[in-house]
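Trainee: Sequence and predicted model, in that order:
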Amino acid sequence: MTVIILTACPPGLRGHLTQWLLEISAGVYVGHISSRVRSRLWARVQDMAGPGRALMVFQIGGEQRLSFKVHDHHWTPVDLDGITLMRRPAEPVFNAAMPAGWSKAARRRRFGRRARPAQPTTESE
């Protein structure tokens, strides 16, 4: 079985893939195709994707029984002792001193509400 997932790709590519695979959701294509057709479809995806991203998962022989191919995707497949894992990019680390331009509300959302010192109250009688 082969699964191809497209993001922000031109409609022409989506139409071309529907000739060979079944579109089960927007941008998700599934089907049983030969390795020759799969390699030609992947070459076509890389040619026609333009600014879009593509991810393909397909069956192979081996312990894990599947493999991945990516095109302009942030997540990359990495072989780790014979098992293919997807490495996602590291998230940016924010320190307590937020960059200029961040509002107090954004700081509260990011770091949670901090206890404020008690304000002295003045009672007028």
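Mentor: In hand now; what should we look at? These figures come from a predicted structure and were not determined experimentally.

Trainee: going forward, measure contacts and count neighbours with C-alpha atoms only.
Mentor: Noted.

Trainee: For the longest helix seen in the chain, name the packing helices and strands.
Mentor: As assigned by DSSP state H, the longest helix anywhere in the chain is helix 35-48. Using 3 or more Cα pairs under 8 Å, 6 or more residues apart in numbering; DSSP states H and E as the contact test, the elements touching helix 35-48 are helix 11-17.

Trainee: Return the set of buried residues in the longest helix of the chain.
Mentor: By neighbour count with 16 or more other Cα atoms under 10 Å, helix 35-48 contains the buried residues Arg38, Leu41, Trp42, Val45, Gln46, Met48.

Trainee: Contacts only, for Pro51.
Mentor: If you count contacts by Cα atoms under 8 Å, 6 or more residues apart in numbering, Pro51 has them with Ala8, Cys9.

Trainee: second one coming, line it up with the first:
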Amino acid sequence: MPSMTVIAATAVPDHLRGALTRWLLEVTPELYIGSVSAKVREELWAAVSASTAAGTAVLAHPADNEQGFTLRTTGTQRREPLDFDGMTLIAFRRESQEAAKPF
């Protein structure tokens, strides 16, 4: 059964953006939404994961849990989803002290 799928993909190649728009609507730049089957969602996510060398992506879709959805990420991101007793929380990575110091 199709379910709502949301993918936010930043700095990904044009061919991946084209593949996503075959199945999902690009409602704003880099934000894709649609209702697809679990098989299509998994295939799209595999393509996104394989193509985000310099970019980042987040997938959100319904799940049978307390929050009603699950998150997956790929690429280097400052925000990282963590499982805390069955709930997804977002942890922020700190910038290293060396990167924060001006020269």
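Mentor: Great, that's in hand. As the structure is a computational prediction, the values presented were derived from the model and not from experiment.

Trainee: TM-score for the pair, please.
Mentor: TM-score of the superposed chains, computed with TM-score structural alignment, normalised by the length of structure 2, equals 0.85; 97 aligned residues with a Cα RMSD of 1.8 Å.

Trainee: Can you tell me which residue is spatially central in structure 2?
Mentor: Nearest residue to the geometric centre of structure 2 (Cα atoms, centre = their mean): Val58, 1.0 Å.

Trainee: And the strands in structure 2?
Mentor: 3-10, 25-28, 31-36, 56-62, 69-74, 79-84, 87-92 (DSSP state E).

Trainee: Please report how far Gly82 of structure 1 lies from Arg65 of structure 1.
Mentor: Using Cα to Cα, to the nearest Å, one gets 11 Å for the distance from Gly82 of structure 1 to Arg65 of structure 1.

Trainee: I meant to write Gly27 of structure 1 there.
Mentor: Going from Gly27 of structure 1 to Arg65 of structure 1 by Cα to Cα gives 24 Å.

Trainee: likewise Leu85 of structure 1?
Mentor: For Leu85 of structure 1 relative to Arg65 of structure 1 (Cα to Cα), the value is 13 Å.

Trainee: Then Gln19 of structure 1?
Mentor: 26 Å.

Trainee: coming back round to it: the longest helix of structure 1 maps to which residues in structure 2?
Mentor: Aligning helix 35-48 of structure 1 against structure 2 (TM-score structural alignment) gives residues 38-51.

Trainee: Average offset of that stretch relative to structure 1?
Mentor: Following superposition, stretch 38-51 of structure 2 is found to deviate from structure 1 by 0.8 Å on average (mean Cα distance after the TM-score superposition for structure 1).

Trainee: what does that stretch rub up against?
Mentor: With contacts defined as Cα under 8 Å, 6+ apart, stretch 38-51 of structure 2 is touched by Met1, Pro2, Ser3, Thr5, Val12, Pro13, Leu16, Leu20, Ala57, Leu59, Thr74, Gly75.

Trainee: Which one of those residues is nearest to Val36 of structure 2?
Mentor: Pro2 (4.6 Å; Cα to Cα).

Trainee: Leaving out chain neighbours, which residue sits closest to the aligned partner of Val6 of structure 2 in structure 1?
Mentor: Per TM-score structural alignment, the equivalent position to Val6 of structure 2 in structure 1 is Val3. Among residues not flanking Val3 of structure 1 along the chain, Val30 sits closest, at 4.6 Å (Cα to Cα, 6 or more residues apart in numbering).
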